[in-house]
Every structure is written in C-alpha cells, then in structure tokens.
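Student: no FASTA, just this:
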C-alpha cells in the first residue's frame, strides 16, 4: 500500500491489519488492554504466539477473542465499535458502570486508541473535529486517558487531503493533556518524549526525510 506526501512522492504504508499486528507485538504477556473504536479493534486478532493478553471493551466485555468467522457471528456479542467479536475462554460480561470503574480505577494496563491529532507533547485529540458533518463522540476516551497508565495511539499518519496529523500543537478539542506514550502510524512508530516525537522505526522502504515531510512536528532520532 502507498500514500503520497505533499510532494507527491510515494511512501510505503502499512494496511490496518499490518498495523494492528505491529501494535500487538509490543503488548506484554498478561496485560489487560482496552481497545478503542475503529482501527484498534483489529489488534485482538494478532496476539503473538505464547502470550496471553486480556482485551477489554468499554461496553462490558473482558476477554475479547478474534473476529468470528463469516456466518458464525453472535448478534448479541459486539464490542464498542458494534463489531462482532468472540469471547475468549474465561471471558466476563458486565454493565457499563463496572466497565468504567475498571478504566477509571487503574485496572487496565494499556489502552489502544485512535486519534484525529497527536501533539509532540503527547496531547491527544480524538473526539471532535469541529466539522458539522462529523458529530463529536466522546465515548470512554476521556475516562481511559486519565485512568490507564499507558496510552498507545494507532492511526493513519496523514489525513486524506495529505495534511499532517502529528502536530506541534493540536487544533481540535483535546481528549487529554500529555497522555500519549507511543504513536503507531502506517508510516512509522514514534515515542512521545519530553523533547517531542522520537523515532522508533520507519515502515520498510520509507526514509526519515520523506516521513518528516508529512509530519508538522520535528521527529527526533
């Protein structure tokens, strides 16, 4: 898969499935992990062999399994994205109040969330774009960013019009201040540090200069 930067240069971009597998590689064995709406829901399908990861959905599931096979969906078993899921052995079901108590109370180790924008200081904007065509949707993101110690962002690196999503400062309403630990995009993996975005890795075939060209904030090495 390829995307174009502002100079119409082709960049190698991971598919959603490849990006989900990349995120899953970094989730430690035994972790309790919330998966946000959108791209993050794919992560549960890619638990590395030999690991057990307990996936949580804010609508009241602890122990999400992979996506069911076509024709084997249970219409009463969905995640917060309204996506059909399976229940892993030992899964538990509960009401929203218990689910949000887990999120706010520090019982979830990691949250994988989507984002509209991330700033170099770790500020996150993922609930409103100020565009009337896309109504705001807070969901549980604000609860997650204050109650979960490690926030991982899974997102496309640029908007469809080629504008950057990794910024010096967010321009959309904020979900949380300085909450992001690491950003996984289709073009690169970046840590949020006191000095800004620090490069962890580039998607194979991309140069730092090419990725910097579609990133407003400075990428440190």
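Tutor: Perfect, thanks for sending it. Nothing here was measured: the structure is a model prediction, and the numbers come from that model. Numbering: from 1, shown residues only.
Student: C-alpha only now, for contacts and for neighbours.
Tutor: Fine.
Student: next, residue 20: secondary structure please.
Tutor: Taken by DSSP: H, G, I helix; E, B strand; the rest coil, the conformation at residue 20 corresponds to helix.
Student: give me every residue that touches it.
Tutor: Contacts for residue 20 were tallied using Cα atoms under 8 Å, 6 or more residues apart in numbering; they are 39, 40, 42, 43, 46, 154.
Student: show me the two of these that sit farthest apart.
Tutor: Farthest apart among these by Cα to Cα are 46 and 154. That separation is 14.3 Å.
Student: neighbour count: the two, which is higher?
Tutor: Taking other Cα atoms under 10 Å, residue 46 and residue 154 do not tie; residue 154 has more neighbours (26 against 17).
Student: ok, now how distant is that one from residue 20?
Tutor: Distance of residue 154 to residue 20, given as Cα to Cα, to the nearest Å: 8 Å.
Student: included below, for side-by-side comparison, is a second structure:
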C-alpha cells in the first residue's frame, strides 16, 4: 500500500452516517473508494454531483460522469447532477458537514495553503478554485497530504504559501500520523507503525503535543 492510498483509507474512517461530504482534488477524491462498510454518506462534488459512489471498474467509465478532479465516478440510486451554481449554493449555504482537502502546507494554528505555488515573482498557479468556499462553508475541514515534500516539512509553524483559510482545519492526516488541531495546538493522536515520536518531530516543523494515549494508525 503506497502512502497516498494509506492516507485515503484513514481519511475514510472519519466519515459518519448521513453526512454530506465534499472530496477535494488529489488524495481526497480516492476516499470514495474506501468508505467503510455500513457507513452511508452523501458524497458531493463541487462540479455538480451529489450521492455518487466509488470509481468504476476499468472499461466501465462514463465520460459524462466525473468528480472535481476529472476522474470517473459511478452514480448510485438517489444520485443527482446539477450546475456549479447549485453546487456552490450547497457549499456556501453550510450544508456540507465535512470536506476532505489536499494541502501544500498546514500550520500549527490550523491554517491551510492548498492552491498556490510560485511560478514567477508575484505570480501564482493554478488559482484558488472552490477551496476558498469549502474551508468557510463546511462544518469540518480535514487536511490530507504526504507528510513531507522532497524531505521538507509540510506541517509548519506558519504557512509560507498564500493561505486558503485561516484556522479552519480540524484534523491533519498524513501517512505518518493523525494530528488534531486544538485550542492548545496540534495534538498527536495516532502514529503509523514503524514511526517514532522522535522521528515525527524531526520531519515536522510545527510543534505538537502528544496525547496521553497515542493510538496505532487506523487502516
């Protein structure tokens, strides 16, 4: 199992029956494939889909059906497709319970940067997109990403890239750990097999507290 699948599987365990759940670009889109058995959620995509299922089998893709990242999805009983204006009415109206987003950086205050990388002085790519609405409209924001980029920490004391939302993230899930964002700072609650707290501190710029009982990483 690679790191991205590991993160998606763990993120899927955050879902609860009856929730409206938005899945962002990248790792989050694959969470649809790992919703736990017996858990029924209403998956929502910002490009205009509600109540969809996992990715189709190879050869069974419908080119007219895709998620926000352009990847094929399956429609299930109760599914609906609509325009983006309706989709953002759902998001901005506060009807999304949980959004799972990818991130370039998250800091110890729960701020997230997930849209901009520098391409020239004063110029950024690719653009904000719907994330600015999701971080404000969803009741809970979960950030999912690989813990480091070419060895550099992505969980920082302060985001260095332009932020998408300030203090909006409630939980961080990487392939190494699960951290909760609390009023006292980041709290380590789960640790992946083979990773020590000392090793985690070495690859995490942000400061974090350690729960009285750190649980094994759930898969």
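Tutor: Thanks, I have it. Because the structure is a prediction, the values reported are computed rather than measured.
Student: could you tell me the TM-score of the two chains?
Tutor: Counting by TM-score structural alignment, normalised by the length of structure 2, the TM-score of this superposition works out to 0.92. Behind it: 208 aligned residues with a Cα RMSD of 1.4 Å.
Student: joint contacts of residue 154 and residue 20 of structure 1?
Tutor: Contacts common to residue 154 of structure 1 and residue 20, judged by Cα under 8 Å, 6+ apart, are 39, 40.
Student: quick one on the thing from earlier: now the contacts of residue 20 of structure 1 in a markdown table, with secondary structure and distance to residue 136 of structure 1?
Tutor: Written out in a markdown table, the entries for the contacts of residue 20 of structure 1 read as follows (DSSP: H, G, I helix; E, B strand; the rest coil; distance: Cα to Cα, whole Å):
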| residue | secondary structure | distance to residue 136 of structure 1 |
| --- | --- | --- |
| 39 | helix | 18 |
| 40 | helix | 19 |
| 42 | helix | 23 |
| 43 | helix | 24 |
| 46 | coil | 30 |
| 154 | strand | 19 |
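Student: nearest to residue 141 of structure 1, of those residues?
Tutor: Distance from residue 141 of structure 1 was checked for each of the contacts of residue 20 of structure 1 by Cα to Cα. The minimum falls on residue 40, at 12.7 Å.
Student: list the residues that contact the aligned residue in structure 2 for the closest one.
Tutor: If you follow residue 40 of structure 1 across to structure 2 using TM-score structural alignment, you land on residue 28. Residue 28 of structure 2 sits next to 8, 100, 101, 102, 144 when contact means Cα under 8 Å, 6+ apart.
Student: do residue 28 of structure 1 as well
Tutor: Contacts for residue 28 of structure 1 (Cα under 8 Å, 6+ apart) come out as 51, 53.
Student: if I look at it, how far off is residue 117 of structure 1?
Tutor: Between residue 28 of structure 1 and residue 117 of structure 1 the distance, using Cα to Cα, works out to 26 Å.
Student: what does residue 110 of structure 1 give?
Tutor: When distances are taken as Cα to Cα, residue 110 of structure 1 and residue 117 of structure 1 turn out to be 19 Å apart.
Student: quick one: which of these two has more around it?
Tutor: For residue 110 of structure 1 versus residue 117, the count of surrounding residues by other Cα under 10 Å is larger for residue 117: 28 against 25.
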